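Engineer: no sequence on this one, just coordinates:
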């Protein structure tokens, strides 16, 4: 293959593909640029709000293309929609939808005018308020139903109410009240819970947009047997989707599981050996391994063997023979699983926490910069010049001689520090003497007058 040069043009895309995101209603016209008249067809596909599509005939021969807004025939009045597909591919889409070409097909009136688009935008702005009021009316009438969405026709003369109900609902009185309140023609359409989730949209537990809102157009019933075949726990909270029904993705791989289970021995078969009887405990379909236990109710003496060995033991038991053990002689014993070793430390929960490290105190260097080397092990530290512990202390000035130390006499006054020590050692004399009671004061004698 030749490398793509910088001047290679990019693949051509239509304007509608660049403007709108591709959803489940998108269909690429792969017959558009094929010569031979495949692009000529008088029926076009028109898409309306939400998931509604229709097929209309271009009787007047209008020059329309994909992405144009057109006014089409409706009952009553007209509706506004966008052309999504033209050409011979429309015939294949009609066949897929179950429509015949000879059936009665409505026609296209004209391309949408600015006045038509203005009416369409005004009608579209009233949909949310209409839905809220309709829900209150249905609640006042005690109807067991939920109005999920409202869609106005392009000219504003008709409104379609989409509702959800588990049981049959008699909404004849509701239609009269809605017609008197909104002054439009009312049409009721029932949808399921899965279709409502597809209209609303959302993110699934897998992290991707919901399948019903992106590419699924028809819904197949899902049973709990699909979860049993795949050995999924029957937890309703995990098996249910946002529509409160079983997830549609349970049906995606169930056929592969059913086919692989058929190639494994049955769970009801027990294996007989010379020393014990083994019952089925669990099956690993991907590794094609089966684990057996000596107890039917709990895990005891678990032994894991491949499916091929299980079939061999079953054949021996049918012939009336019992092997010594499930694991064949001479086979390599399964090596124990090595524990996970985190060399980098990325799985530690405290790897971002700051560890407090004690700072080591640096030795103080003398001001003159003459730093002595540290003594090695077993050597004594040489005395410093101003070391008080050493006996040979030299004065700072060379001319002055050190004063001789005089022995302290008993009559010598102790220093301030010695006083404190003497006070602590000598008992307090005043505290040792008992306190004498106070004598009352003698009043002066009065002199006789």
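Structural biologist: That came through fine. Here the structure is a predicted model, which means the values were calculated and not measured.
Engineer: going forward, measure contacts and count neighbours with C-alpha atoms only.
Structural biologist: OK.
Engineer: longest helix anywhere in the chain?
Structural biologist: Using DSSP state H, we find that the single longest helix of the chain is helix 127-140.
Engineer: list the buried residues of that helix.
Structural biologist: 127, 130-131, 134-135, 137-138 (16 or more other CA atoms under 10 Å).
Engineer: what's the next secondary structure element after it?
Structural biologist: Where DSSP states H and E defines the elements, the next helix or strand beyond helix 127-140 is strand 146-152.
Engineer: give me the distance from that following strand to the chain's centre.
Structural biologist: Centroid separation for strand 146-152 versus its chain: 31 Å, with CA atoms, centre = their mean, to the nearest Å.
Engineer: what about versus this one:
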């Protein structure tokens, strides 16, 4: 970890990052944009673009107008215009790449309509900003108690103070619409500042809290994923996955984002397959598709009256039968087109390091020790025999 808030704790002990790349100090490089134009100079007849991208807590980014033409660089802490007062953030991008980012986010590159950057943050601004940031945990705990006392069905997941401490934003999640008018009054009375409520999705909450996924790695949303695209159950159907909510849902309670990672590859492979709702006409009856194997390029068909008897066909054979059916011809049966694929038993399991031996960790018995036990046993038998005489 690169930032001071998560690199080490008291007495030099490792502290660990608990912000999952959304702390705002830009040390985890989760939301960093690489400035590939940093070493390039502009042509003489082109004026520099004085738009600046500033990052705040929770991955919040905004564009600002550097009206004073300050010599800003990536990583500088600046005081920006806010309503009311001012906010404190970190510069993440300057120059022409800001124009590109604004175009990417479908925002007009009009500097006059953007809020302004006042100045480089002074030490007084930074100290005040750090003090209000230290209060966020206690404020979050107290705000949850106030919401529970009012009986509101909502969860306050995070709190963010403005740089000057004049406003505090509460991020919450809720299943249904929440009437928090009384909550705002109680929070304003308790913390003596302006209150703003902002609802976030369950995916954003999971990325903020972090965790370990079923794959054994940290959650993608809390490490590198920044674009939360919608995931549908059709993504699981195209990949031939069982529609089990316990396996397809992530820690946020929604479908896993990783279902979209290989979806394009599956869709491209399925273009070579005939449609699964296409039925094959034979002399023995109509056959419908029961299962497909995208990796091996196989399809299984069964007669309507013999649903338990499946016939394995390759894609080429199925296409051949479909072409014959379009011409009005029926094939005799599916058995003539069935291809038996032999599976090599050695390919099912390969022993690379002797893992088939269940006793490979057992200690070998010492022969000398067994011989000594046998000698003692014979001596005891002779003594017992003499005593009986």
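Structural biologist: Nice, I can see it. This is a predicted model, so every value here is computed, not measured.
Engineer: ok, for residue 137 of the second structure, nearest residue in space, not its chain neighbours?
Structural biologist: Counting by CA to CA, 6 or more residues apart in numbering, residue 137 of the second structure lies nearest to residue 159, which is 7.6 Å off, once chain neighbours are set aside.
Engineer: so what corresponds to that neighbour in the first structure?
Structural biologist: Residue pairing (TM-score structural alignment): residue 159 of the second structure is matched to residue 150 of the first structure.
Engineer: right, and that match touches residue 159 too?
Structural biologist: Yes: in this structure, residue 150 of the first structure is within contact of residue 159 by CA atoms under 8 Å, at 6.8 Å.
Engineer: sec struct for the residue lying closest to residue 294 of the first structure once chain neighbours are set aside, please.
Structural biologist: Nearest-residue entry for residue 294 of the first structure: residue 278, 4.6 Å, with adjacent residues in sequence omitted and distances by CA to CA, 6+ apart. For residue 278 of the first structure, the assignment made with DSSP: H, G, I helix; E, B strand; the rest coil gives strand.
Engineer: in the second structure, what range does the longest helix of the first structure match?
Structural biologist: Going by TM-score structural alignment: helix 127-140 of the first structure matches residues 136-149.
Engineer: hang on, residue 157 of the second structure packs against residue 173?
Structural biologist: Yes: counting by CA under 8 Å, residue 173 is a contact partner of residue 157 of the second structure at 7.1 Å.
Engineer: which neighbours do those two share?
Structural biologist: Taking CA atoms under 8 Å, 6 or more residues apart in numbering as the criterion, residue 157 of the second structure and residue 173 both touch residue 205.
Engineer: please identify the helix or strand for residue 247 of the second structure.
Structural biologist: For residue 247 of the second structure, the host element (DSSP H and E) is helix 245-248.
Engineer: list the contacts of that helix.
Structural biologist: Residues outside helix 245-248 of the second structure that contact it (CA under 8 Å, 6+ apart): 255-256.
Engineer: hmm, back to that, for the longest helix of the first structure, give me the average deviation versus the second structure.
Structural biologist: Superposing on the second structure and averaging over aligned pairs (mean CA distance after the TM-score superposition for the first structure), helix 127-140 of the first structure comes out at 0.5 Å.
Engineer: helices or strands up against that helix?
Structural biologist: Secondary-structure packing of helix 127-140 of the first structure (3 or more CA pairs under 8 Å, 6 or more residues apart in numbering; DSSP states H and E): strand 146-152, helix 172-182.
Engineer: the last one vs the second structure, mean deviation?
Structural biologist: Here the mean offset of helix 172-182 of the first structure against the second structure after fitting is 0.7 Å, by mean CA distance after the TM-score superposition for the first structure.
Engineer: could I get the full set of helices for the first structure?
Structural biologist: Taking DSSP H as the test, the helices found in the first structure are 15-19, 89-97, 114-125, 127-140, 172-182, 193-200, 211-214, 225-229, 236-239, 254-262, 307-318, 416-425, 429-432.
Engineer: hey, what's the angle from the third one to strand 146-152? Just curious.
Structural biologist: Helix 114-125 of the first structure and strand 146-152 meet at an angle of 170 degrees, taking axes from the mean of the first three to the mean of the last three CA atoms, to 10 degrees as the criterion.
Engineer: one more: the second one?
Structural biologist: Between helix 89-97 of the first structure and strand 146-152, the angle comes out at 150 degrees (the same axes, to 10 degrees).
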